[in-house]
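[1] sequence and computational prediction follow.
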Amino acid sequence: MKINVTYSGKHELPQFETAQSAGMDIRANIDAPITLQPGDFTLIPTGIKMALPEGYEAQVRPRSGLAYKHGVTVLNSPGTIDADYRGDVGVILINHGKQAFVVEDGMRIAQLVIAQYTQFDWNEVTN
């Protein structure tokens, strides 16, 4: 599958690390470091704008290393990017850790997974 992308980041486009990787690591695209104090959350831009095919979504998921080592994760996990969204992909990071955490430009902050979905209609029943 090919996905059209516009990228304004300073780093290379995300790519799969292995032949069996389900997701690509996406990076912070920021002008200056951002410090997240314990309990803080903020939207981190990635510089990625994409056009997903109809019937697909992108899921923004946490990176296990950030969560395990620092208590930093994606707040609305998984974040859903709909096929008709054309804006910049942002990642809402939250610091659940006990220490301040600094997000640096180019840091791998989340994973991006593309998934197929099916819309449905309700069939209301009495029980």
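    Structure's in. What do you need?
[2] from now on I want contacts and neighbour counts done on CA atoms only, so please keep to that.
    Noted.
[3] which residues of this structure fall in strands?
    Under the criterion DSSP state E, the chain contains strands at 4-7, 24-27, 34-36, 41-45, 48-51, 56-61, 72-74, 79-81, 90-95, 101-103, 108-116.
[4] structure two is appended below for comparative analysis:
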Amino acid sequence: MTPTIAMQWLDDADHTLGLPAYETPGAAGADLRANLPPKDRDSGLTLAPGVRALVPTGLRVEIPQGFEVQIRPRSGLALKHGISLPNSPGTIDSDYRGPLGVILINLGQDAFTVAHGDRIAQMIVAPVVQAQFQIATTLSDTARGAGGFGSTGRG
């Protein structure tokens, strides 16, 4: 079953940018665009190196129960400009109804300007399984055991 993500435009959103879209038939993520407030549309939003900002998409979402939306960086922005998401992947829960924003961070060496309409992130729709948690007196043994960070190889 294909889930449907219901969306609403925010009051000052630019509807001409369209809804998130899969750019190719095999794309896992739908591209999200920067939908800047009217006062910032001509100048864009400039991120100095090391600076992060919440970039609006102009949308609110309703995600069906049993699903989440993950927000992930765009690889081209990361490689070419050092633009990423500090909480990657960001998770949007099915019971959230507020504005959809994307936290961008400039990890590059130069200032980067997000232009109105730029594709800034990818939105992945994924099923959610909620687990039960309980205290146990013992845990099963494995070959790895308690080996942590880097214990299974180089790094």
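    Structure received. Note that this is a predicted model, so its numbers are computed, not measured.
[5] please tell me how far the residue of structure 2 most remote from its centre sits from Ala131 of structure 2.
    Of all residues in structure 2, Thr137 sits farthest from the chain's C-alpha centroid, using C-alpha atoms, centre = their mean; the distance is 38.1 Å. In this structure, Thr137 of structure 2 and Ala131 of structure 2 are 19 Å apart, going by C-alpha to C-alpha, to the nearest Å.
[6] then Gly108 of structure 2?
    38 Å.
[7] which one of these two has more residues nearby?
    Gly108 (19 against 6; other C-alpha atoms under 10 Å).
[8] in TSV, list the strands of structure 1 along with distance to Pro14 of structure 1 and mean neighbour count.
    Converted to TSV, the strands of structure 1 look like this (distance: least, C-alpha to C-alpha, whole Å; neighbours: other C-alpha atoms under 10 Å):
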stretch	distance to Pro14 of structure 1	mean neighbour count
strand 4-7	10	14
strand 24-27	6	23
strand 34-36	21	16
strand 41-45	14	17
strand 48-51	9	18
strand 56-61	13	22
strand 72-74	18	25
strand 79-81	16	18
strand 90-95	14	22
strand 101-103	18	18
strand 108-116	9	19
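[9] quick one on the thing from earlier: so what does the residue farthest from the centre of structure 2 match up with in structure 1?
    Alignment note: Thr137 of structure 2 maps to Thr126 in structure 1; criterion TM-score structural alignment.
[10] distance of its match relative to Pro14 of structure 1?
    48 Å.
[11] could you do Glu54 of structure 1 as well?
    Taken as C-alpha to C-alpha, the span from Glu54 of structure 1 to Pro14 of structure 1 is 22 Å.
[12] comparing the two, which residue is more hemmed in?
    Pro14 (15 against 11).
[13] counterpart of the more buried one in structure 2?
    Aligned partner of Pro14 of structure 1 by TM-score structural alignment: Pro20.
[14] so what's its match up against?
    Pro20 of structure 2 makes contacts with Ala30, Asp31, Leu32, Arg33, Met123, as judged by C-alpha atoms under 8 Å, 6 or more residues apart in numbering.
[15] relative to Lys98 of structure 1, how far out is the residue in structure 1 that the third one lines up against?
    Spelled out, it's Leu32 of structure 2. When structure 1 is aligned by TM-score structural alignment, Leu32 of structure 2 is paired with Ile26. Ile26 of structure 1 sits 25 Å away from Lys98 of structure 1, going by C-alpha to C-alpha.
[16] can I get the contacts of Pro20 of structure 2 in CSV with distance to Ile103 of structure 2?
    Shown next, in CSV, are these (distance: C-alpha to C-alpha, whole Å):
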residue, distance to Ile103 of structure 2
Ala30, 17
Asp31, 15
Leu32, 12
Arg33, 12
Met123, 13
